[in-house]
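**Q** I would like the atomic coordinates for the input below:
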Amino acid sequence: MTVPRAAVPHPLVAAAGRDGRLPEWARCGEARRAHIERVAGLLAAWAERLDLPEAERVRWAAAARLHDALRDASPAELRQEAAPDWPAALLHGPACAARLRAEGVEDEDLLRAVAYHTVGHPEFGRLGEYLYLADFLEPGRSYLPDVRERLRAILPTERLEALLSVAGLRLAHRLEVRGAIRPETVALWNRLVEEAA
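**A** Got it, this is the predicted structure:
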């Protein structure tokens, strides 16, 4: 009998998801680890409310703990592993996904969630969508606390409304600072608008 891949996660995924252990190569200080745990707490609560199976909860917990595992690494170190066209502040996601892939992780949904948790991606599965939301909405962030609290309150059930709100806020910020907008972000927005129509 073949065991489904999700039932036997990669050892790095199992360590992060079941035991809360980051890989030896992780580069994140105490403040970042506190953020990671707040993201993990949100995802755990949402996974419970969605009644996800245990294997899926492990994946969600792993994604939460791994998404910023390289957040405090230097841009020079991250550029060795990630696409060179990414801004320095966003390199940690793609670099971490690349490192996980090099270590043998083959879970494309989890890798995409980690790589694009800051900018979004049109091919996000449920894991990617909820990590994108949790990273933005975790209660330790001080920007727009009332809006964040309202959005946390409607989750996990009002997924599309929350995604449209968070993606819209992120896009508005990029426009306000006249910053570049990644094509994946625009494609995610367009997918969400189409889904809502």
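
**Q** from here on, just use CA atoms for contacts and neighbour counts.
**A** Will do.

**Q** let's verify residue 186: helix, strand, or coil?
**A** For residue 186, the assignment made with DSSP: H, G, I helix; E, B strand; the rest coil gives helix.

**Q** Proceed likewise with the subsequent sequence, for comparison:
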Amino acid sequence: MTTTNATATAGPQSGLFISFEGIDGSGKSTQCRRLVAALEAQGREVVLTREPGGSPGAEEIRALVLQGDADRWSAETEILLFTAARRDHLERTILPALAAGKVVICDRFADSTRMYQGLSRGDLRGTVDQLHDLMIGREPDLTILIDMDPEVGLSRALSRQGVEERFESFGADLQRQMRAGFLALADEFADRFRIINGAQDMDGVAADILAAVNVALAEA
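**A** All right, here's what the predicted structure looks like:
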């Protein structure tokens, strides 16, 4: 049986793919929505999506991985589930939008899997990258990393009191490890990462993000 990766089947892409990353509670979702509004005000077509999720099949997997006890899945199983969700998301939402020339804004992408499953739950970064290369084959054009104090982020995340708190239940140690990991990724992929100071007020964060995105759009 012959397999074909996402890169080979994607065709021409004329849009811009932006991902948001950061520890839990860093304000990613709020800033994603603010960026959508700002870009639409510029007259751009924008698709807002998220991971895990972003397509019907991927949303079903989201419920599996974000709810339940902390030890519900092994890290290896999580990597497979997240990769399956991402492949469906890529095929059904991201690539069609990019091909139509739209700006895609995604709340988390593969960098979160590199951190949460690849590093925090075992030395599995190599496994994450192998699966990514085989089944996804696409990185964002621009990644916005909202950097902030892990204790503050965890407090914000837990205050939401939602049902999707499986990873927050790992505690502050995981948050500190994730912050360090995301900053290391920003060094590793410096060409696409932009670090935003999340300790500012929301307006300041939004202004810095929009400035970075406008530069990327001008260069696209």
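
**Q** what's the TM-score for these two chains?
**A** With the length set by TM-score structural alignment, normalised by the length of the first structure, the two chains reach a TM-score of 0.34; 116 aligned residues with a CA RMSD of 5.7 Å.

**Q** against residue 115 of the second structure, how distant is residue 64 of the second structure?
**A** Distance of residue 64 of the second structure to residue 115 of the second structure, given as CA to CA, to the nearest Å: 19 Å.

**Q** compare neighbour counts for these two and give me the winner.
**A** Per other CA atoms under 10 Å, whichever of residue 64 of the second structure and residue 115 has more neighbours is residue 115, with 22 against 16.

**Q** please, which helix or strand holds the more buried one?
**A** Assessed by DSSP states H and E, residue 115 of the second structure sits inside helix 110-116.

**Q** and that helix, what does it pack onto?
**A** helix 125-135, helix 172-188 (3 or more CA pairs under 8 Å, 6 or more residues apart in numbering; DSSP states H and E).

**Q** the next helix or strand along the chain from the first one packs against which elements?
**A** Spelled out, it's helix 125-135 of the second structure. Proceeding N to C from helix 125-135 of the second structure, the next assigned helix or strand is strand 142-147, under DSSP H and E. Helices and strands touching strand 142-147 of the second structure, as assessed by 3+ CA pairs under 8 Å, 6+ apart, comprise strand 16-21, helix 172-188, strand 193-197, helix 202-219.

**Q** switch the cut-off to 6 Å
**A** Applying 3 or more CA pairs under 6 Å, 6 or more residues apart in numbering; DSSP states H and E, we find strand 142-147 of the second structure packed against strand 16-21, strand 193-197.

**Q** do a quick rundown of the helices in the first structure.
**A** For the first structure, the helices defined by DSSP state H occupy 11-19, 30-49, 54-66, 75-79, 92-102, 108-115, 126-137, 145-154, 159-176, 183-196.

**Q** dump those to JSON lines, plus mean neighbour count.
**A** As requested, these are exported to JSON lines (neighbours: other CA atoms under 10 Å):
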{"stretch": "helix 11-19", "mean neighbour count": "19"}
{"stretch": "helix 30-49", "mean neighbour count": "18"}
{"stretch": "helix 54-66", "mean neighbour count": "25"}
{"stretch": "helix 75-79", "mean neighbour count": "17"}
{"stretch": "helix 92-102", "mean neighbour count": "22"}
{"stretch": "helix 108-115", "mean neighbour count": "24"}
{"stretch": "helix 126-137", "mean neighbour count": "24"}
{"stretch": "helix 145-154", "mean neighbour count": "14"}
{"stretch": "helix 159-176", "mean neighbour count": "16"}
{"stretch": "helix 183-196", "mean neighbour count": "15"}
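
**Q** check the gap between the nearest residue to residue 47 of the first structure once chain neighbours are set aside and residue 64 of the first structure for me.
**A** Spatial nearest neighbour of residue 47 of the first structure, chain neighbours left out: residue 57 (6.2 Å); criterion: CA to CA, 6 or more residues apart in numbering. Residue 57 of the first structure sits 11 Å away from residue 64 of the first structure, going by CA to CA.

**Q** do residue 131 of the first structure as well
**A** As for residue 131 of the first structure, its distance to residue 64 of the first structure is 7 Å (criterion: CA to CA).

**Q** repeat for residue 195 of the first structure
**A** Plainly put, residue 195 of the first structure is 26 Å away from residue 64 of the first structure if you go by CA to CA.
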